Structure formats: structure tokens, C-alpha cells
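Asker: next input, structure requested:
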Amino acid sequence: MASDTKKGGGLWETIKTIVYALLIAGVFRTLFFQPFWIPSGSMKDTLLIGDFLFVNKMAYGYSYASCPSIIMPRFGINIDAQDICGIFDGDNTRLFGSEPERGDVAVFRHPSTGRDFIKRVIGLPGDTVQVRNGLLYINGEPVQVEEEGTFDEVAAPQGPQQLRPRCANGPVGPGGTCTKEKFVETLPNGVEHSILNITNQGSDNTAVYHVPEGHYFMMGDNRDNSSDSRVPNIAGGVGFVPLENFVGKANRVIFSSAGRSMLFFWTWRADRFFEKIE
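Answerer: So this is what the prediction gives:
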């Protein structure tokens, strides 16, 4: 009998330990850092498919978007942050922290779908933003751009979704070298970062966007392969992003996997461990 009691107590202690661990992990993720896995190539070459990073939630303070979403399609689980913290949604304000700055690489909730996106902050509240012939204009002034060679990668499926890269050097066969033009763009506040160009397309020439108060204009660094604020969210793009939708700031890549899973350690990119995000 004593043995059965001991076994029962041990099982209960194990359950409590698991529950406490989950609670601590949930609090940590809600208040401090959220893991993020780069699923697409919209931020190349700043971020690559398979980069793993932690998003600093303390940078911008807290809103309903700070609550984690739990999405596990395989198990039929789809718990959105708004389901948990929707009571705090709607006033477009944040608690503590500071506002995003131009040039920040930030994770935010898509205004329509609620899914987490990662892009660069380009336009601030009150700005005008336009793209003419592939060149970015902020408040009517062109940003400084300098050529920096090319960004080359293998023309092969990438990441869990097995996405194939788009290439500036035309159709490239499997295993060939996929090339994109690379530039360094300098924003009005002095932030320098690389951008890529693939071809001339519709998004290289846009209307003038007037960024509303309390909203931000976001763009991917892989300019011809990014769904961002250049397209309204009602048309499948991102549109303007409300302040309350920001999750946090991305500062550093922890590690990076070139394979289909982060568990395939033999595909980890040795040169990207703790890489600073510029």
C-alpha cells in the first residue's frame, strides 16, 4: 500500500513539474522573448530561410499581440493571441517600451490574418512612402543606394516548405547558381542595410502612401519577393501596421538550418551562429 501511495505521489509531482514548466515557459514567451523561425525568403539576405531567432518583446512594450498564438495544425490546435488577450485589442496603444524606429527588423501580427510576419520598418506615422523605378522615396526624398555586387545561392528547394528561390539571372537548373543584385540602402536616420533586386515588376513603381498616425509602413529586404505594406491587406498584402500589432524586435540570429528541419544539425550554417541583424 505504501508503495502504491509513493507511486501516486511521484506521478502527481511529475504532473505538477510539467505544469509549472509550461507556465514558466508561457510567461517567459509572453513577457520577454518569443522564438521565431524564418519560413520564407522575403528578408534575404538579412534573414535566410531556416534562420532561428528570439524576438525581444521588451523593446516595444506590451499589447494584446504580446500574448502567444498556439498554432498546431497537425493536432487541430489554432489558438490565436486575440483569443487569449483580445480584451486588450482596439485602442492601438502599448504598455511600457518604446515605439519602433525606422530600420528596425520587427515581428508583427498581420492586420487581417493575425499570422506573425517579419519585415523592416520603413515608414513612420505621418511619413509619405513611394517606390519609383525600384528606388525608395521617403517624404519625397530618395534614399541613398550603393551597389554591392550580388547575392548568390544554390537553386534548390529551401526550408520545410521547399521554396525555390527566384533568380535575376533567369531560370536556373537544380544545383545551379541563383544570383540577385545586391545593394546597400541608407535610410534617413542613417541605418544601412542590404536589399536585393530580382527584376523590374509592378511593385517597383507605386502610388504615394501616406502613413496614418499610429501606423507603420513595412517592407522586406528582398524587395521583389516580399508581400508587405505596398499592397493593402484587403488585397492580400500587409498594408499599414498598427502600433498595437507589433510583437517585438529581432536583434540576432541564434542559429540557422539550411535543411527541412532545425533538428537536422548537419545542415546548420556555421557562419550564422549569433549573427547580428543589421
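Asker: from here on, contacts and neighbour counts on C-alpha atoms
Answerer: Noted.
Asker: buried residues in stretch 109-128?
Answerer: 109-111, 116-125, 127-128 (16 or more other Cα atoms under 10 Å).
Asker: what of stretch 195-207?
Answerer: Buried, per 16+ other Cα under 10 Å, within stretch 195-207: 195-199, 203-206.
Asker: and stretch 21-39, by the same measure?
Answerer: 29-34, 36-39.
Asker: please give the structure of this sequence too, so both can be compared:
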Amino acid sequence: MAEKKQDGILETIKTIFWALIIAGVFRTLFFQPFWIPTGSMKDTLLIGDFLFVNKMAYGYSQYSCPFGICPFSGRILASDPERGDVVVFRHPTLGTDYVKRLIGLPGDKIQLKNGIVFINGVEAPQTPGGVFEEIKESQGRFGTIPICANRPVGLGGVCEKERSIETLPNGVQHSVLNVATGRNDNTNVFTVPEGHFFFMGDNRDNSTDSRVSQNAGGVGMVPFEYLLGRADRIMFSSAGKRLVYFWTWRSDRFFKAIE
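Answerer: Purely as a prediction, here's the structure:
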């Protein structure tokens, strides 16, 4: 009887071991889960959206493995990202995963004038896209309070942001939000080095991105090897602090394609 019990324990340990191995391989090679913790990509991505990152999209680098332990340098099976992709990448100095939109490719010259993006001297036009509305309240596990263009707004009030539709040179269209004219709405010309990319958040006045250098607390230019994959689809979404708060689930965002 003791032998059977011992065999059962060993089988359970083996099952758990192989399940972890399979899960690790799946996470390394195919898809990585990612929760949206901040509002920098509103209204494309909302705080509490859950998605899988397509790690096959751009090939694999050292950082494709959990904790950045893949035993090789450079990138294998590489495919070039496209302008307008929503990308999850590892911050080059902080080691934190970020999600932003790819705006600048290697060799591009990027500049913002009054909140409008110019790529190689050509404007990425914005057309009016209505108003983005949300309740001014604590959002997500960090308890973030949104910034409103129609301030002052009290807690529980309707918080508004101007929405525009931006068209990139390759025809990709996506919404961007604007609250007010800020210091990052007018910039010098950024030249994207070879092997690097320039990222911005869609919530332009509430995004830490490539407009600010890493030394100044921003993202700066991101090397190709730090790209983890492309965000293609929202699988699940919850507006609450905890997943078990089913009344905060956003069923209209389940399985929604990311544009």
C-alpha cells in the first residue's frame, strides 16, 4: 500500500514537472500573457485588458525567454516589425515590459509639432474622432486616476479626452487621445539609429515613451533585440482591481482585435 502511495506521489510530481516544461516552452516560443497596467495606450488598450503577445511575429532574442535567459545573442528567425504595430518590449535599462505603438523605423526622422507626428518631414494627419469618455475613478490594481481635458472633474464624474484618428505613412489608422498641449507635443528631430525603433503611446499626454531618453526616465530608442512580440488581440478585460469581480468584466472587449 505504501509503495502504491509513493508511486502516486511520483506520478503527480512528474505530471506537474512536464506541465511546467510545456507551459515554459509555449510561453517562450509562441505566446506570452500580458496585462495592461496603465492607461498609456488608451483607448486602443484599457487598464485591465488581458492579451497574448505573439512572440513568433518578429523572431526570438535573448529576452524572448522568461527572465531573459535564452542562451544566445542577436535575433533568430527575425522578421521586421511594421510601422503601426502595437508591440510589447523590454525596457533596455529597467527590465520592465512596456506596450506601445511603433512609430519610427531604423533611419527615420521623427518630430512632433503641436502634437502632430512628422515622419521624415511628412505629416501623419489627424482627423477628428469624437470624444473619449470614462468615469473619473480609481482604475486597476495601481488605483490610477485618469487625467481629463474637461477638468476640473470630481470623482465619479465623466472624464473627457479629445480623440483623433491618426494615419501613418503606410496607411495604418488608429485613435490617439489628447488632453492639452504638453512639453512632449513639440520636440526636436529624433533620428532613429539602425537596429532601433521609436515608440509612442496612443494616450499621447499620458505616456512614457521614446520622446524622452532613458537617462531622463523615458524609453528612448529601443534596440530590436528587446522586442518581445506583437499584440494582436485582447482576450479578456476587467475594469476591477481583482479578476473575481465579475461585475466589472468588459464582455464587449473579449477577443477584440487590436488596431
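Asker: follow-up on the earlier one: what's the closest of the buried residues of stretch 195-207 of structure 1 to Gly248 of structure 1?
Answerer: Ile195 (21.7 Å; Cα to Cα).
Asker: ok, now which ones touch the closest one?
Answerer: 44-45, 182-185, 221-223 (Cα atoms under 8 Å, 6 or more residues apart in numbering).
Asker: do Met218 of structure 1 as well
Answerer: With Cα under 8 Å, 6+ apart, Met218 of structure 1 has these contacts: 119-123, 228-229, 240-241.
Asker: the aligned residue in structure 2 for Phe28 of structure 1 is in what secondary structure piece?
Answerer: For Phe28 of structure 1, the aligned residue in structure 2 is Phe26 (criterion: TM-score structural alignment). Element membership for Phe26 of structure 2, per DSSP states H and E: helix 2-29.
Asker: any residues touching the following helix or strand past that helix, and which ones?
Answerer: Downstream of helix 2-29 of structure 2, the next assigned helix or strand under DSSP H and E is strand 31-35. For strand 31-35 of structure 2, contacts defined as Cα under 8 Å, 6+ apart pick out 27, 48-56.
Asker: same thing but 6 Å
Answerer: Residues outside strand 31-35 of structure 2 that contact it (Cα atoms under 6 Å, 6 or more residues apart in numbering): 49-55.
Asker: turn those residues into JSON lines, including neighbour count and secondary structure.
Answerer: Shown next, in JSON lines, are these (neighbours: other Cα atoms under 10 Å; DSSP: H, G, I helix; E, B strand; the rest coil):
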{"residue": "Asp49", "neighbour count": "23", "secondary structure": "strand"}
{"residue": "Phe50", "neighbour count": "22", "secondary structure": "strand"}
{"residue": "Leu51", "neighbour count": "24", "secondary structure": "strand"}
{"residue": "Phe52", "neighbour count": "20", "secondary structure": "strand"}
{"residue": "Val53", "neighbour count": "25", "secondary structure": "strand"}
{"residue": "Asn54", "neighbour count": "22", "secondary structure": "strand"}
{"residue": "Lys55", "neighbour count": "23", "secondary structure": "coil"}
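Asker: closest to Gly156 of structure 2 out of the residues you listed?
Answerer: Closest to Gly156 of structure 2, out of all of the contacts of strand 31-35 of structure 2 and judged by Cα to Cα, is Asp49, at 21.4 Å.
Asker: can you pull the contacts of that closest one?
Answerer: 35-36, 237 are the contacts of Asp49 of structure 2 under Cα under 6 Å, 6+ apart.
Asker: residue in structure 1 matching it?
Answerer: So, by TM-score structural alignment, Asp49 of structure 2 is matched to Asp51.
Asker: and Met235 of structure 2, by the same measure?
Answerer: Aligned partner of Met235 of structure 2 by TM-score structural alignment: Ile254.
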